[in-house]
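A.B. asks: Quick one, structure for this:
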Amino acid sequence: MTSPHVFGIRHHGPGSARSLRRALQELKPDCLLIEGPPDADDVLSFATRTDLKPPVALLLYDPEKPQRSAMYPFARFSPEWQAIQYGFARKIPVRFMDLPQSVQMGIAEAAEAKAAAASAQTAKSVPDTEEDNDDGTCGNAEPAEMANSEAHLDPLAHLARAAGYSDSERWWENMVEHRRGGGDVFAAVLEAITALREAAIPSALQPFEPEREARREAHMRQTIRAAQKEGFERIAVVCGAWHAPALAQMPSATADAELLKGLPRRKVAATWIPWTYSRLAADSGYGAGVKSPGWYDFLWEFPATSRRTPPASESPDGSGSALSATWLTRVARLLRGEDLDASSASVIEAVRLAETLAALRQRPLPGLPELNEATQTVLCFGDPLPLRLIHDKLVVSERLGEVPNDTPMVPLAQDLAREQKRLRLPPEAELRALDLDLRKPNDLDRSRLLHRLNMLGVTWGNPERQRGSQKGTFHELWRLQWKPEFAVALIEAAVWGNTIPTAADGRIRYLADAAADLEALTGLLNSTLLADRPDAAQYLMNRLQAVAAVASDVGHLMGALPPLAEILRYGNVRNTDAAMVAGVVEGLVKRICIGLPGACGSLNDEAAEQMFGSLVQTHAAIGLLQQAEHIQAWNEVLHHLMELPNLHGLIAGRAARLLHEARELDTAEAARRLSLALSIANAPAQSAAWVDGFLRDSGILLLHDDALWAVLDEWVSALSPGQFTGTLPLLRRTFSTFANPERRQLGERVARGATRRRVGTISSTEFDETRADAALPLVAAMLGLSMPDRPNSQGVTTD
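C.D. replies: Next comes the predicted model:
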C-alpha cells in the first residue's frame, strides 16, 4: 500500500500556497485529501465557479440551533484553496478529511448538557466538573492556561525564538513566504514539527483540547486509509503543519476506530458565505488568522505585478526592489487619495530605506516591518497616525468576497439577496455613509429594508441622528458595513419567516408579547412604523392599549408619550398611516394629567431628578402634538402642581418655568412665586431646589428681568455664612448649566454693582413722591437731622 504524500502547510500563507501548487504539479496526485469538514463535500464544487470570488467561507450550522455554527474561511492565497482549484481542474477526487462538524457539534451539545446537569447539583458535583475540564470536553480555561494561549495556538513560535525572531509570523514569512527558490520546504517543515511534537515541553505544546485533537487526527487517518482501499496510489494530503507528523506515521487502525466509536452526531447544513480580510486577520479573534491578510494577498499577486515594476538591474536583488516599489507605490496612491503629500521622489527614497533596513537586519528581502518604518519616516514625515489608515486599507484590507446567487442558503437570505439587487444596495465590507432621500421611492424602500433588518438583529446599517441639519425630515443618514456573521444572524432569523417583511412581522409580535412596560412597547412601535409593517403595528397598538389601561406608574406613561408624539407629528414623511396612534396618545395624556399630582408627592432628591426629566420631555411632547385640548389640560396640571403643599422645590420651580415660557404665568406672578419660594419660612435647601428647577439650562431670565434678579439677589444676600456654604453647591450646579455667554454677562452685571433694584416694581402701587416730600421735615426733626436743600416736584429749590 502506497504511503500518502503529506504536505504540512500554514493556513492562509501565500508562500505555502505557492510551494504546494508547485509540489502538486510535480507529484500529479490521483486523489486530494484536505483538512476540512466532510459535511461540506456536497457544496465543494462551488469553489470552481467563476462567480464565487474569495475571500469566502464554508458555513456549517445546526438547522435546529443555528447559533451553533462553524466557519472555514478561504482566501485566494490559502493553500487549501489552491489545492481545491488544482484538484477540480485536473478532475481528480477532492475530499475533506477532518472530523465532521456533525460529530463536533454533537460532542459539544453533550458536553453542554453534562455541564448543565453538573451545575444543577450540590457542591458534591464540583469534582465532576473539574474532571470535565481535564478531559478537554468542556469547561473554561484557567488564567494560567490563557497566559500560554499563544504557545498552544502557535507552536511554531518555539522555532522562531530558536532562530532569533520575536514572533513566528516574521520567521515564517522570511523562511517560507518570501521563498522563491527550489527545495522541499514541506520535508523541512515535517522534520521540524516532528521534533517539536516529540520535544519534552508538553505543557507549552499540547493543545487546549487534546482529546478533540486526537479524534480529529484519528478521523484524518481513517479517511486516508479509506482512500488507499479505493486503490489510489498518489494520495496528496494537505493539512496544517502541526498535524503532518500524525498523518505521515500511521498507527493501528483499531486504535483510531476505538477513539471514534459511539460519538454523538447532529444534523448539519453547509453553504458558502462571503468573507472579509478583516475577519481573516488574527486581531479579529480567528485562531488560524494572519496578522496581515492584505499584505499576504499582495505577496500572492506580486509575480504578476513584477512585470510592471523597475527591471532587476536597478538593484542587487531585483525582485526585492520590485516588491518594495510596488507596495510603496500603492501606499503613496492611498495617501494621495486622502489628500496627503506622497511624491514619486519620496517613494524612491522609501524603497531605498526599506532595502537598507533589510540589509542591516540580514533579511533576504524587505518585509512589512521595514516597509512600514520606511513609510512612516519618508512618506508620513515621522507621523504614526497615517500608518493606521495604511494598516486598515492595505495591510489588512476590507476586501469582501462574493458567492453565486444559487448557492444553498435559507429562503430569508435569498430574499435579502434579491432585495439588495433590486435596490442597488450591494453589501460592502468597508464602512460607508448612505444619505437617503425618503421622497424617492428607491431610497424609501432602502430605508424600510434596513429598518426591517435591524428588527431581525442584522445590523447592516446603523441610523445616525441628525442634529441641526438643514436637509429636513425627509433625509435619513446611515452608516453601512456588511459583516460575515450576518449570514448566521439570517439563519437564526429564518425562524420568523421566509421573507424579510414576514420575518420582521413575526419578530415584532414576539417582542411585543415579551415587552414588560410601556417604554419598550412604544420604542418598538416607533421602529415598526419606520419599517412600514402596518399589520404588526396594529398588533402593537392593541398590546399597548391593553398595557396602558392597567399601568399605574405615571413615569412609564410619561416615558411612552414622546416617541408616540413624534410618530403623530412626523409620520407622514414616510407616507405612514399614523392615525391609529392618536387614540393611544389621547388616553396617555389623560392618564398623565390625572396621575401626575399624586406621583409628585413625597419625592426625595433622586426621584425628583427623574421626575424633572420626565416633566420636561412630556412638556415638549405635548407641545409637539399642537393639540389645544392637550395643551390646556397640561397647563392646568402645572398650575395644580405649583399649589401643592410640600412639593419638591425642583418640580415646583420647573412647573413655574414651563408656565412662564407658555405665557401662562406673567413676569410679576413669576417674581412673586420666586419671592415666596425664597422666603425665610422655607429651608435654604428647598429654596435652592426651587431656583434650580426654575433656572436650570437657561439663565436668560435673570439677564432680562430686573424683578427676578432683585428677588434672587436679596435672598442670597440674606443668607447666613453657614446657610450660604450649604446652598452654594446647588447654586453652582444650577449656574453651570447656563451657556458660557450667559454666565459671562451675569458676572459683568454683578461686577457693575447692579445688584439692587427697586423692589417696588414687584408691587402694583405707584410711589407718590409729592406726599413723601411733605413728610420728610417731620421725619428729619424726629431724627434730629437737618434737611438739605433739594428741588421739589416742580424743580424749585426749597430750604
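
A.B. asks: C-alpha from now on. contacts and neighbour counts both.
C.D. replies: Fine.

A.B. asks: so how far is the helix or strand hosting Ala204 off the chain centroid?
C.D. replies: Following DSSP states H and E, one finds Ala204 within helix 202-205. Here the centre of helix 202-205 is set off from its chain's centre by 37 Å, with C-alpha atoms, centre = their mean, to the nearest Å.

A.B. asks: next structured bit after that helix?
C.D. replies: Trace forward from helix 202-205 with DSSP H and E and the next one is helix 210-229.

A.B. asks: if we can go back for a sec, the helix holding Ala204 packs against which elements?
C.D. replies: In terms of contacts (3 or more C-alpha pairs under 8 Å, 6 or more residues apart in numbering; DSSP states H and E), helix 202-205 is packed against helix 149-153.

A.B. asks: Packing partners of the helix it packs on?
C.D. replies: Secondary-structure packing of helix 149-153 (3+ C-alpha pairs under 8 Å, 6+ apart): helix 202-205.

A.B. asks: Can you mark which positions in the helix it packs on are buried?
C.D. replies: Ala204, Leu205 (16 or more other C-alpha atoms under 10 Å).

A.B. asks: List the contacts of it.
C.D. replies: Applying C-alpha atoms under 8 Å, 6 or more residues apart in numbering, the set of residues contacting helix 202-205 from outside is Asn148, Ala151, His152, Pro155, Leu196, Arg197.

A.B. asks: one more to put side by side:
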Amino acid sequence: MSVHLFGIRHHGPGCARSLAAALRELQPDCILVEGPPEADALAGFAARAELTPPVALLVYAPAEPRRAVFYPFAEFSPEWQALRHAADHGIDLRFCDLPQSQRFALRAAEEQALALAPAAQHPDDADADADTDTDAAPAQPEPAGGDPHADLHTDPLRWLAHAAGYGDTETWWDHLVEQRSDSLDLFAAIAEMMTALREAAGPLTDALEMKREAHMRTAIRQAVKEGRERIAVVCGAWHVPALAVLPSAKSDVDLLRGLAKEKVAATWVPWSHGRLSFASGYGAGVTAPGWYRHLWRHQDRAALHWLTAVATLLRRHDLDASSAHVIEAMRLADTLAALRERPRAGLDELMEAVRAVFCYDSDTPLQLIERALLVDEALGAVPDDVPAVPLVQDVFAQQKRLRMAVRADATDLDLDLRQPAHLEKSILLHRLALLGVPWGRQQAVRGKTGTFHELWRLAWEPEFAVDLIAASRWGGTLEAAAGSLAAERAAAVRGLPDLTALMELVLLADLREAVAPLMARIQDAGTQTSDLGLLLAALPPLVNVLRYGSARKVDTATLSHVVDGLAARACIALPYGVRGVADDAAANLLGQIIAADQALRLLQDEAHQAAWFGALGTAAASSVSHPMLSGRSARILTEHGEWSAERAAQQLALHCSYGVPPLAAAQWLEGFLQGSGALLAHSDTLWQIVNGWLLALPPDTFTELLPLLRRAVSTFSAPERRELGERAAHTGGTASGAMLTATAVDPARARRVLPILHTLLALPENVDGA
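C.D. replies: You can find the predicted model right below:
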C-alpha cells in the first residue's frame, strides 16, 4: 500500500502535464481529488465527449438555489486530467474535500451569529473567504494579529518569488512550473517547498481549513482501509504537508464531530474562460486562461505559436502583421528572457515584444489581443442527460431545437417576427428575461421599417445556470415558470405604470393565461388613478404592445379598450395636471408628455389625437401652466400642424415679452426647443423673436439663464447647431440671403442632370429639355 500526494496549482498547465505523466506511470487503483464528495456520481461524465471544458461542478441547496458554489475545470486543470484518467482507465475516483452539505451549514451558522451580534462587533472582512467557498478556490488561513509570518497565510509563495528575483508570485510560478517540461520530480519539489513554508508560517488557526484537511485525511484512511494498493491524492499544494503525516484518527474525528448538514444537489454546467480569470473575481483564477490553454496545447513551441496567432488575429482585423514581425518579436522576447536570466520567454516577454513590434507602442491592438487571445473566451458544453432540474432541461431543449448557439462571447441575432421560427426565438428570450435570465439584451433597430424586427445581443453567463435553478420553483417548463412568476408579480404590483410595463412583458413573452387577470388589474388601477404622471407613463408600454398584435397573433381587443380609457383620462387630466407644478416635477412630466405623444401617434386614432391636441392647446394657452410644459405643448401642436408658425411665433413673443420674468421665459423656450432646433432654424419669425429677446437681456440676467439655454441647445443635433451658428454669424440672422446664396442654381449645369433623372425615374425625356 502506498499513498502518493500530488500538490498542484488549480488551473496550471504545467501541473496538469506532470500529473498526467505521473498517473500514467503510477497506475493508481484509487484517485482522491480535492472537491465536493456530493459530486462523486458525476465524475464518470468526464469520459463523455459531450462534456467539453471549460465546465464546472455546481453544488446548490435545492431549498434555496441561490446558495450555490462552483468548482470550475478547464482543459489544462490538473483535476480535470485526473478525472479523465480515472474515467478512461476505469479507476475509482472520489472527491475528498469537506462536503458542501456541511460547509453550507457552517456558513449559515456564521451568518446567523453575525446577524445576532451587535453591529460594532461585526468585522469588516466577515466574508473574507466568501469568494473561496463560492468559487472553490484554495482557501488560505486568516493572518493572525501580530504574527511576523502572517503574510505567509495570504500569499505563501510571495517570499520565494521575491527571493528568486520576481516581482509577483504569478510570474514566478509560471516560469518555475507551468512552462517546464514534463517532470515527475515536480511534485516532490513542491512538497518540500510547501513543508518549509508551513513550518515558517506556524500551525493553522482557521477552523474551516482545519476541518477540510481533517476530512481529506479521513478519506485517505478510508481508501487504505478498503485495501487500495496505490492511492493518488490530488490537492492544492498548500495542503500537502498536512496530508503527508497522518495524526491519530481520533483527533480528526473530534474535529468533524457534530457538524450540521444541509441537503444539497450537484450537476455539471458550462463554464467560460472569462470566469476563470482573476478579473472575474474568481479566487483561484489565472491572469490569462487563453495563454494557459495555449501552453497546454503547444508546450514545446508555445512562444512561436503564440506570436503566429497574434499576427493572424491582427491581419484578420486589417492591421499590419507579417512573418517578419513574428521573427523579430521572437528574437526580442528571447533576448528579454536572457537578460532577465530566465530559461525561456514567458508571457511577460512575449507581450512586451508584441507591443514593441506589432503595436508600435499603442494600447489599442493590445486590447484586442487581450480579449481574443489572453482570455480567448470559450464556453464549455455538457451532455443532455446530465442530472438537472426540469426547467433547465426544458430551456436547453428549446435552445437546441431552435438552433440557438450558447456562447460566452457576444453575438447579434436579427429576428423577423413574421417568420415562425424567429417568433419562437423572440418568445424564448422574452420569457428568460422575465425570469431574470438576461441571455439576450434587446438593441435598437436601425435602418428597418415596421414593427416586425427585433435585434438582440446574446451572451451566456455561467451564473445563468443558478438563476434557472432558482426560477424552477415557479414551474417545470419555461412557459409555466414565466406565467406563474408574472401572475405573482401582477398580484404584488400596485402602481399603474408598473402594471402596464408588466403587461408589455407578458404579451411579448406570449403568456396568454396571465393576460386576463393582469388586464383586470390594469382596468381597476386605471379607473382609480387621477394622477397625470401615472396615466401618461402607463400609455407607451400598452401602445407598444398593440404594435405586436398582428406579429404575435395575440388578441388585443380587450387591451385596446383599456388604452382607450387611459388615453381619454389622460387628455382630461392634462390641462389641470400641468398647473402649479414644481420645476423637478415639471421635468419628469416633460418626458412623460413626449413619450405619450409618440405613443398616441403610433396608435393612429383620430378621436384620441383630436382630444390630445385639444388638451395640449388648453395647456399651452393657460397662464397658470408651468412654462416648460406650456412650451412643449406649443411645440407638439406646431410640429403636428395644429398651429401655424405665425401662431407659434405669437406664443413665443407673448412668453418672451418684457413683462414675463426671464426665468419663466427661459423655461418656456427650453420646453419649446428641447430635442430639435428644426423649427427655429427654418422660421425667420421665430428666429427674430428669440434673437431679439436674447439681445435685450441684461448681462447679469443672461449669465443667470445661460445654463438653461445651453441645456436646451445641447439636445439639438450637430447639423442643427451648425445651421443655427451660420445663421447667427450672418448679418441680421435671417435665412433668406444665406439660403439664396447657397441654393443659387446654374441652369446650364442643371440641364446636364435632367437626362439622368429621366432615366432613374423612368420618365419620357422632354425633347425641349424643359
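
A.B. asks: and Ala144 of structure 1, how many residues sit next to it?
C.D. replies: For Ala144 of structure 1, the neighbour count with other C-alpha atoms under 10 Å is 8.

A.B. asks: Which element, helix or strand, includes it?
C.D. replies: helix 143-147.

A.B. asks: Now do the contacts for His430 of structure 2.
C.D. replies: Counting by C-alpha under 8 Å, 6+ apart, His430 of structure 2 makes contact with Leu505, Leu508, Ala509.

A.B. asks: at 7 Å what do you get?
C.D. replies: His430 of structure 2 makes contact with Leu508, Ala509, according to C-alpha atoms under 7 Å, 6 or more residues apart in numbering.

A.B. asks: wait, is it part of a helix?
C.D. replies: Yes - judged by DSSP: H, G, I helix; E, B strand; the rest coil, His430 of structure 2 forms part of a helix.

A.B. asks: That one matches what in structure 1?
C.D. replies: Counting by TM-score structural alignment, His430 of structure 2 lines up with His451 in structure 1.

A.B. asks: Relative to Val437 of structure 2, how far out is Thr308 of structure 2?
C.D. replies: Taking C-alpha to C-alpha, to the nearest Å as the criterion, Thr308 of structure 2 is separated from Val437 of structure 2 by 38 Å.

A.B. asks: Same check on Ala492 of structure 2?
C.D. replies: In this view, Ala492 of structure 2 and Val437 of structure 2 are 21 Å apart by C-alpha to C-alpha.

A.B. asks: the more surrounded of the two?
C.D. replies: Neighbours per residue (other C-alpha under 10 Å) separate Ala492 of structure 2 from Val437, with Val437 holding more: 20 against 10.

A.B. asks: List the contacts of the more buried one.
C.D. replies: Contacts for Val437 of structure 2 (C-alpha under 7 Å, 6+ apart) come out as Phe464, Asp467.

A.B. asks: so it, which of the three states?
C.D. replies: Applying three-state DSSP: Val437 of structure 2 is coil.

A.B. asks: Which strand runs longest in structure 1?
C.D. replies: When structure 1 is scanned for its longest strand (criterion: DSSP state E), the result is strand 65-74.

A.B. asks: so how far is Pro497 of structure 2 from the equivalent of Leu525 of structure 1 over in structure 2?
C.D. replies: Residue correspondence to structure 2 (TM-score structural alignment): Leu525 of structure 1 is matched to Met503. Going from Met503 of structure 2 to Pro497 of structure 2 by C-alpha to C-alpha gives 10 Å.
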